[in-house]
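K.L.:
need a structure here:
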Amino acid sequence: MLRTVDISTSDLDDYRAAVPRAAVDVESALAAVVPVCDAVRDRGEEALREFSERFDHCLPEHLRVPVEQLDAALADLDPDLRASFEESVRRRRAVCEAAERETSSDVIEVAEGAHVTQRLVPVDRVGLYVPGGLAPLASSVIMNVVPAQVAGVGLIAVASPPQADFGGLPHPNILALCRLLGVDEVYAVGGAQAIAMFAHGVPGLCRRVDLVTGPGNIYVVAAKRHLRGIVGIDSEAGPTEIAILADETADPRFVAADLMSQAEHDPMAAAVLVTDSPALAAAVEEALDPMVDATLHADRIRTSLSSQQSGIVLVRDLEQGLAVVDAYAAEHLEIQTRDAAKVAARVHNAGAIFVGSWAPVSLGDYSAGSTHVLPTGGAAHHSSGLSVRSFMRAVHVIDYTRQALLALAEGVERFALAENLPGHANAVAVRRMS
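P.N.:
Have a look, this model is predicted:
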């Protein structure tokens, strides 16, 4: 009944292809899904109702279930089944709370003889991308390699675009940092092709990886999206962005310099000042002109600062300013206000927060000790910057004695039957009856 695959005599670099796995044709599914997503985007609830009829063969009275219906469902729930639900919730919560306290390496006893351990395991092999276009970001070598090494990743490969000025090699600073960090698998490959190389592997050149991390241009981002699922990715990072929340106590030269520093990255970079002080806004604009004129990449900076993604947002007070920056969820957020630390503590959404006049984003880009691989485009609402945990996976190890299973068996069987999965229930029942 079960197909046997004998790989006992095999000695492969990669065993994934030898292990049975269902084929998933994402591309054909995508062709059907994209029109649905577009219709929901364009027509909202009308489309949702249309698709309910077409796919689910019914039309709900309410797309959002009323609270009264939720209350009624709970009231009508079989008491024994409810007990099964509650016990499952309790045990899951106990494990999650232990992980939240960073004691996840401990064995969690959810009941006598019933143990769950959350073991953190590093990714086996990663491909780290280091940009080399408008700015050869050697600092990205540090930001990618160090957390991967601390996580315990055994095999690390780096790719960076070849440079005509350096004989077709990546920038020397990038190569030097790789060597300094003990990374000797480095590729002179850039753009989407580098991501594809990591994801698929190239026979005789590069073994496929499990995870790709690192910033890049729109083509790198597009490749990550296309190949996601074949390979793990850190994020789909877009152009860099800075937001500064400042009041009248801020030094306009500092604010101007910090806005300019991020605009220097890319004509598409975003630089936003949020302030309740018209006087500060005017002073910042006055300080910017001579500062930009005097710098190397003046044209690039002016394009960024004058484009629709950048600007000054005047707010009525600091409360409104906080609401604005929380909604914006900047990759980099500077707080240059009175009592900056207290204000920063109230921010919920940002990739990284820089507190006060003496913590510019440039510090974080290089040597603060923090990461500069951060969520962009509002993704800080739900995502974090690259960290040691980005290179680790949580594996649950479940160890129950016979008595521990038997104490829970009827509840598990009841739960399984409620989901119309009698085979699940039987897997427990055969043990209970043995």
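
K.L.:
going forward, measure contacts and count neighbours with C-alpha atoms only.
P.N.:
Will do.

K.L.:
what about the helices in the stretch 51-200 of the chain?
P.N.:
For the stretch 51-200 of the chain, the helices defined by DSSP state H, counting those that start in this stretch occupy 67-75, 79-100, 139-151, 172-180, 191-200.

K.L.:
is it possible to export the ones you listed to TSV including distance to A407 and mean neighbour count?
P.N.:
Converted to TSV, those look like this (distance: least, C-alpha to C-alpha, whole Å; neighbours: other C-alpha atoms under 10 Å):
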stretch	distance to A407	mean neighbour count
helix 67-75	25	10
helix 79-100	12	15
helix 139-151	38	21
helix 172-180	55	16
helix 191-200	46	22
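
K.L.:
to compare against the first, here's another:
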Amino acid sequence: MTTAPPRPTTLDPEALRGDFAILETRIGDSPLVYLDSAATSQKPRAVIDAEVSFLTSANSAVHRGAHTLAAEATELFEDARAAVAGFVHAAPEQLVWTSGATAGINLIAYAIGNATLGRGGEPARRFALAPGDGLVVTEAEHHANLIPWQELAARTGAVLRHIPVRDDGTIDLEAAASVIGARTRVVAFPHVSNVLGIVNPVAELVALARAAGAITVLDACQSAPHLPLDLPALDVDLAVFSGHKMLGPNAIGGLYGRADVLEALPPFLTGGSMITTVTLDGAEYLPPPQRFEAGTQPVSQAIGLAAAVRYLDAVGMDAVHAHETALERRLRDGLRSIPGIRLLGDADAERVALAAFDVDGVHAHDVGQFLDARGIAVRVGHHCAQPLHRRFGLTASVRASAALYTTDAEIDEFLDAVSGVRGYFGVGR
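P.N.:
Next up is the predicted model:
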């Protein structure tokens, strides 16, 4: 029996930065300090090369042709599925390709809506909604895990409820126990808040949903790039993630599902490549994952995402997590020490290297421009989470987010710049 090599537990960001050509960019006279990885991560050369190699040597439609290029493209495409599924400890047939997490959540919501209309036959009846049934989200949702459920409630008569967030940004589990009830059918929540950076209590929320007989939908966009992720071990029914946040290309993502759940869900998009038999009066559909993959697939993007997860595996997700945990402490401790800074969700909980904050007396967009003039890229605005910002009495915040290629020196440069914001704008003197 072959023993697997030990996983790396430390990383040197300076050694990795040579793999990311864009990090050599200068903004005016300043070197780029990229602290917007939660919005979109940078791509290592291996990911770019993988896409280019496919497009220049094997580009063809998958699952459709019998010629040599088509066979090679199909093999590469399915090898990519196996690699990305393995990254989250799933079987290949449990991974559906999507254009991103937003598409994945909409797929789930519309599939449930189709089940409510009677599509999918007896197996899909478990998902059908009746007026008054409950759909539950949290106050910390990205709009992509909120609006699809609002729309599903509007179409079916289901009732959308939310679990509140405490003042420190943590999920109110006591309230969750009362919000999730006997008629709750879906509980959808983020693994990590894209505003607060807090790792949410998956086990507790899954247990509450299980007790109610509800299915769980996990938004893993902000955990997949930063934490070792074992979706079957988390015991969620469905989960989504986006490639562009985890070193991969745009327009590619994954929908993970428990085998029994995917097998019972009716399709959302229909057309070519997801059928077995078609007549002028009806059609029979393939099993998952192909049932949910109608039309031309994002082949080069899938191959690029596979290269991204292989890169992350080579670095070691334990090492990524340890490095970013140290960055998070440096980032949050530094912001805490600057007068006039208010951190959103400042709980001492498990977190990723992300912090959103308000500068007293200075609008977030002005802060962003001040930092950009010094080569520091951050996100400003509501980060597609308006309800959560209202919870904290704000319309916008500044968000700094790190990744495996971020250095201590970059965090320090950012903190030094933030410490000068209020003085520059003549506030707090």
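
K.L.:
TM between them?
P.N.:
The TM-score (TM-score structural alignment, normalised by the length of structure 2) is 0.26; 194 aligned residues with a C-alpha RMSD of 7.3 Å.

K.L.:
before we move on, the earlier item: can you redo the helices of the stretch 51-200 of structure 1 as JSON lines with distance to L405 of structure 1?
P.N.:
As requested, these are arranged in JSON lines below (distance: least, C-alpha to C-alpha, whole Å):
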{"stretch": "helix 67-75", "distance to L405 of structure 1": "27"}
{"stretch": "helix 79-100", "distance to L405 of structure 1": "13"}
{"stretch": "helix 139-151", "distance to L405 of structure 1": "34"}
{"stretch": "helix 172-180", "distance to L405 of structure 1": "51"}
{"stretch": "helix 191-200", "distance to L405 of structure 1": "41"}
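
K.L.:
who wins for proximity to V107 of structure 1 among the ones you listed?
P.N.:
helix 79-100 (9.4 Å; C-alpha to C-alpha).

K.L.:
what does that closest one rub up against?
P.N.:
For helix 79-100 of structure 1, the external contacting residues (C-alpha atoms under 8 Å, 6 or more residues apart in numbering) are S104, I108, V110, V116, T117, Q118, G411, V412, R414, F415, A418.

K.L.:
Make sure the fifth one is actually in contact with I108.
P.N.:
Yep, that's T117 of structure 1 we're talking about. Yes. Between T117 of structure 1 and I108 a contact is recorded at 5.9 Å, counting by C-alpha atoms under 8 Å.

K.L.:
wait, which of the helices of the stretch 51-200 of structure 1 is closest to I244 of structure 1?
P.N.:
Closest among the helices of the stretch 51-200 of structure 1, using C-alpha to C-alpha: helix 139-151, at 22.9 Å.

K.L.:
for that closest one, packing partners?
P.N.:
Helix 139-151 of structure 1 is packed against strand 125-129, helix 172-180, with contacts defined by 3 or more C-alpha pairs under 8 Å, 6 or more residues apart in numbering; DSSP states H and E.

K.L.:
Using CSV, please lay out the contacts of helix 79-100 of structure 1 together with distance to A151 of structure 1 and neighbour count.
P.N.:
Shown next, in CSV, are the contacts of helix 79-100 of structure 1 (distance: C-alpha to C-alpha, whole Å; neighbours: other C-alpha atoms under 10 Å):
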residue, distance to A151 of structure 1, neighbour count
S104, 15, 20
I108, 23, 19
V110, 28, 17
V116, 22, 21
T117, 19, 21
Q118, 16, 21
G411, 39, 20
V412, 36, 22
R414, 41, 19
F415, 38, 22
A418, 41, 12
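
K.L.:
so which of those residues comes closest to E46 of structure 1?
P.N.:
Nearest to E46 of structure 1 out of the contacts of helix 79-100 of structure 1 is A418 (C-alpha to C-alpha; 32.8 Å).

K.L.:
Next, work out how far apart the closest residue to the closest one other than its chain neighbours and V95 of structure 1 are.
P.N.:
Nearest residue to A418 of structure 1, sequence neighbours excluded (C-alpha to C-alpha, 6 or more residues apart in numbering): L81, at 8.0 Å. Distance, L81 of structure 1 to V95 of structure 1, by C-alpha to C-alpha, to the nearest Å: 22 Å.

K.L.:
Alright, calling it a day.
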